[in-house]
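J.: kindly generate the corresponding structure for this input.
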Amino acid sequence: MWPEYFATPTIKAVDLFCGVGGLTHGLSRGGIDVVAGYDIDAACRFAYERNNEAKFIECDVGELDAVDVRERLSGANVTLMAGCAPCQPFSTYSRTGRAEKAGTDWNLVAKFGELVQKVQPDLVTMENVPALKEHSVFKRFIASLEGYAVSWRIVQCAEIGIPQTRKRLVLLASRLSDVAPSISWTTRHKITVRETISSLPRLAAGEESLSDPLHVACTLSDLNMQRIKASKPGGTWRDWPEELRATCHRRSSGGTFPSVYGRMEWDQPAPTMTTQCFGYGNGRFGHPDQDRAISLREAAMLQTFPANYEFVPPGQPVRFSSLGRLIGNAVPVRLGERIAESFVTHVQEQHPVSG
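T.: Below you'll find the predicted structure:
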């Protein structure tokens, strides 16, 4: 398939629904040449291009022409199409309006499959929410991969070196072999919150680090300051005195949300980072021992972005809602690295390097 003189065939990739570049950055660190990322959100451009040697193309992937993708992948020894279509319809954290949105949002998964059929890359990867496996669009997506060897499984991120209890459906496919790339990743131990963020400077609620504008924590109301001071790492609002509990906690329905207003534990992985992970009341996003919610930088590091990954241009204000959305929606960088490792190994198995 490629000339003998290529000691290690180059894998050239494009990243659909690329966001701020979590998957791209991980693939690149794992040895894959990502040349372009496509996303409809212009707010992703700075971070994507600042931290990656790839071009950001602002477009609606639902209307993307396969010709453009083929041209960007031309001249490669091996080609890869990667992507994570928006997953709101079945997200655990986005239940409101699910039925109304599901039909339109899952169209992007189908579009991804159509692009694979038209472009015919050598390799394909898709990352998404676990519940996608129950949806008919996933079965149709797999059916669209005729001629590819396909493997997929639900990956617990904490078990592959990501300091977060995030579960994701990961699919790898190849038409280079009858055997699909492996997803049997392991790590020696679970990476903890302590290992990930304990070296960062201390902050008070509402304070910003002088050395890093992204290391900034939301302010807390007087009531929430009392609540976080009464919170134990790994505990719940049930640890609070009765007078600090919200009305919803006093109702029976409040029992279904034990992790809101919670602190993380130093020696455990963090909970799943969401688009609201900067807010103390939005989940177990309280710092383990500082009286505040985690900072945006801490959230990004728990998503395994490097500590120097830049998200906003110098001098531009840091906005919690917009950056929380970009960070929470990102593919963890280390997951991209694991995917890259599988593909590189797979390609080398098809073309062993002679001694």
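
J.: going forward, measure contacts between C-alpha atoms and count neighbours the same way
T.: Noted.

J.: which other helices and strands contact the lengthiest helix in the chain?
T.: Looking across the chain with DSSP state H, the single longest helix is helix 333-350. Here helix 333-350 touches helix 22-29, going by 3 or more Cα pairs under 8 Å, 6 or more residues apart in numbering; DSSP states H and E.

J.: identify the residues contacting the helix it packs on?
T.: Helix 22-29 is contacted from outside by 15, 18, 33-34, 37, 51-52, 305, 330-340, using Cα atoms under 8 Å, 6 or more residues apart in numbering.

J.: and the helix or strand that it is followed by with helix 22-29, angle?
T.: Tracing the chain past helix 22-29, the next element assigned as helix or strand by DSSP states H and E is strand 33-39. Strand 33-39 runs at 180 degrees relative to helix 22-29, counting by axes from the mean of the first three to the mean of the last three Cα atoms, to 10 degrees.

J.: buried residues of strand 33-39, list them for me.
T.: By neighbour count with 16 or more other Cα atoms under 10 Å, strand 33-39 contains the buried residues 33, 34, 35, 36, 37, 38, 39.

J.: please provide the structure for the following sequence as well, for comparison with the first:
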Amino acid sequence: MISPNINPIIRAVDLFCGVGGLTHGLAQAGINVKAGFDIDPVCRFPYEQNNNAEFIECNVNELQAEVVREHLSGGDISLLAGCAPCQPFSTYSRSGRSKKRMDDWQLAGAFGRLVEEVEPDLVAMENVPQLATHPIFDEFLSHLREYSVEWAIVDTANVAVPQSRKRLVLLASKLSSRALKMPSSTGPVRTVRDAIGGLNPIKAGGTDAVDPLHVAPRLSELNLERIRNSSPGGTWRDWPEELQADCHRKSSGATYPSVYGRMEWDKIGPTITTQSFGYGNGRFGHPEQDRAISLREAAILQTFPPRYKFVPPGEPVRFSVLGRLIGNAVPVRLAEIMGETLVRHVVNHAEESGHASNKISSAA
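T.: Next up is the predicted model:
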């Protein structure tokens, strides 16, 4: 009988790993992630600097099963995890979608192919909710015929991610038919104040003296006037008419009341997007300071640790690049909850089966 305090070693690889949000959360749950695969070379530094795992630059569409198996070997339980970069279905019309966007959807198919070829004990996937409405999701599920599968749309605010963000989470297991349900809630909601209230104040266009990622873009004089006239939770409708843009005066502008908005200290933040460093791109104004949120604040709202390293020392901080990497990441806290659910499942299975692997150890 395995002790509840000792887990079999769960060894994992992370497909489409990006800067390591999923890997970092799984590791915090006690899962030994050995490697992350991604096509974007910019991800190498943050992935390897913050995680005890190797970054392998490759196109997952072309990744061979034997390479994945090599990195999964040596553990008691194998886990194939990932978040294929699928763009929200509503963003593009059927006629207007580019080939690249269609290829993005097909990356979920590459994930499914690797599941079938590698045959890991466990599978974990995080993605946009719209994936569930796309035929590629049914195709993905067809690769999991031998697994017990649970999936749901998770409101990340219920698992202590301080932002409004709904994600599709899928967990699958060959070990047992026992349900792999994520907890519906993990306690009190974390607010914007809880997350970023303790950071040093900076100005628009300014950078923290200690943390180069705590940097906010400059604002034009017009946008400085706009944010000075903005209240937390308010809209551009509160501004004097001379500050309103032409598009705001049109009926179509009424659809977007949150653009140029400030966050509220004691509520959750908005969904952190790839453009969250831009004041005019959503409710990304700081609750109190006259600026958009910094890249570090965006990363913390994505539940990355406050000292997570994104840029090599001495290299410039590029808003467009870092905004994309942070906005596309799996929130670390969500990944941790996914990992904890899998670890409990593995321990329960070992206890119920009445025996454990000869290699039982706490995961490193």
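
J.: can you calculate the TM-score here?
T.: Taking TM-score structural alignment, normalised by the length of the first structure as the basis, the two superposed chains have a TM-score of 0.95; 351 aligned residues with a Cα RMSD of 1.9 Å.

J.: how much does the longest helix of the first structure stray from the second structure?
T.: The superposed helix 333-350 of the first structure is, by mean Cα distance after the TM-score superposition for the first structure, a mean 0.4 Å from where its aligned residues fall in the second structure.

J.: before we move on, the earlier item: just give me the closest of the buried residues of strand 33-39 of the first structure to residue 124 of the first structure.
T.: Proximity of the buried residues of strand 33-39 of the first structure to residue 124 of the first structure (Cα to Cα) peaks at residue 34, which lies at 13.2 Å.

J.: now that closest one: closest residue in space that isn't a chain neighbour?
T.: Spatial nearest neighbour of residue 34 of the first structure, excluding adjacent residues (Cα to Cα, 6 or more residues apart in numbering): residue 13 at 4.5 Å.

J.: what stretch of the first structure does the helix or strand residue 151 of the second structure falls within fall on?
T.: Using DSSP H and E, residue 151 of the second structure sits within strand 148-155. Aligned by TM-score structural alignment, strand 148-155 of the second structure falls on residues 149-156 of the first structure.

J.: that older thread, my guess is the residue nearest to residue 34 of the first structure contacts residue 82, does it?
T.: Yes - taking Cα atoms under 8 Å as the definition, residue 13 of the first structure is a contact partner of residue 82 at 7.1 Å.

J.: before we move on, back to that, which of the buried residues of strand 33-39 of the first structure lies closest to residue 296 of the first structure?
T.: Comparing the buried residues of strand 33-39 of the first structure against residue 296 of the first structure with Cα to Cα places residue 39 closest, at 21.9 Å.

J.: which ones are touching that closest one?
T.: Applying Cα under 8 Å, 6+ apart to residue 39 of the first structure gives the contacts 16, 17, 18, 19, 56, 57, 58, 59, 60, 61.

J.: rerun at 6 Å
T.: Counting by Cα atoms under 6 Å, 6 or more residues apart in numbering, residue 39 of the first structure touches 17, 18, 58, 59.

J.: need the max-distance pair from those residues.
T.: The widest separation within the contacts of residue 39 of the first structure (Cα to Cα) is 11.0 Å, between 18 and 59.

J.: could you find the closest non-adjacent residue to the aligned residue in the second structure for residue 19 of the first structure?
T.: By TM-score structural alignment, residue 19 of the first structure lines up with residue 18 in the second structure. Nearest residue to residue 18 of the second structure, sequence neighbours excluded (Cα to Cα, 6+ apart): residue 43, at 5.5 Å.
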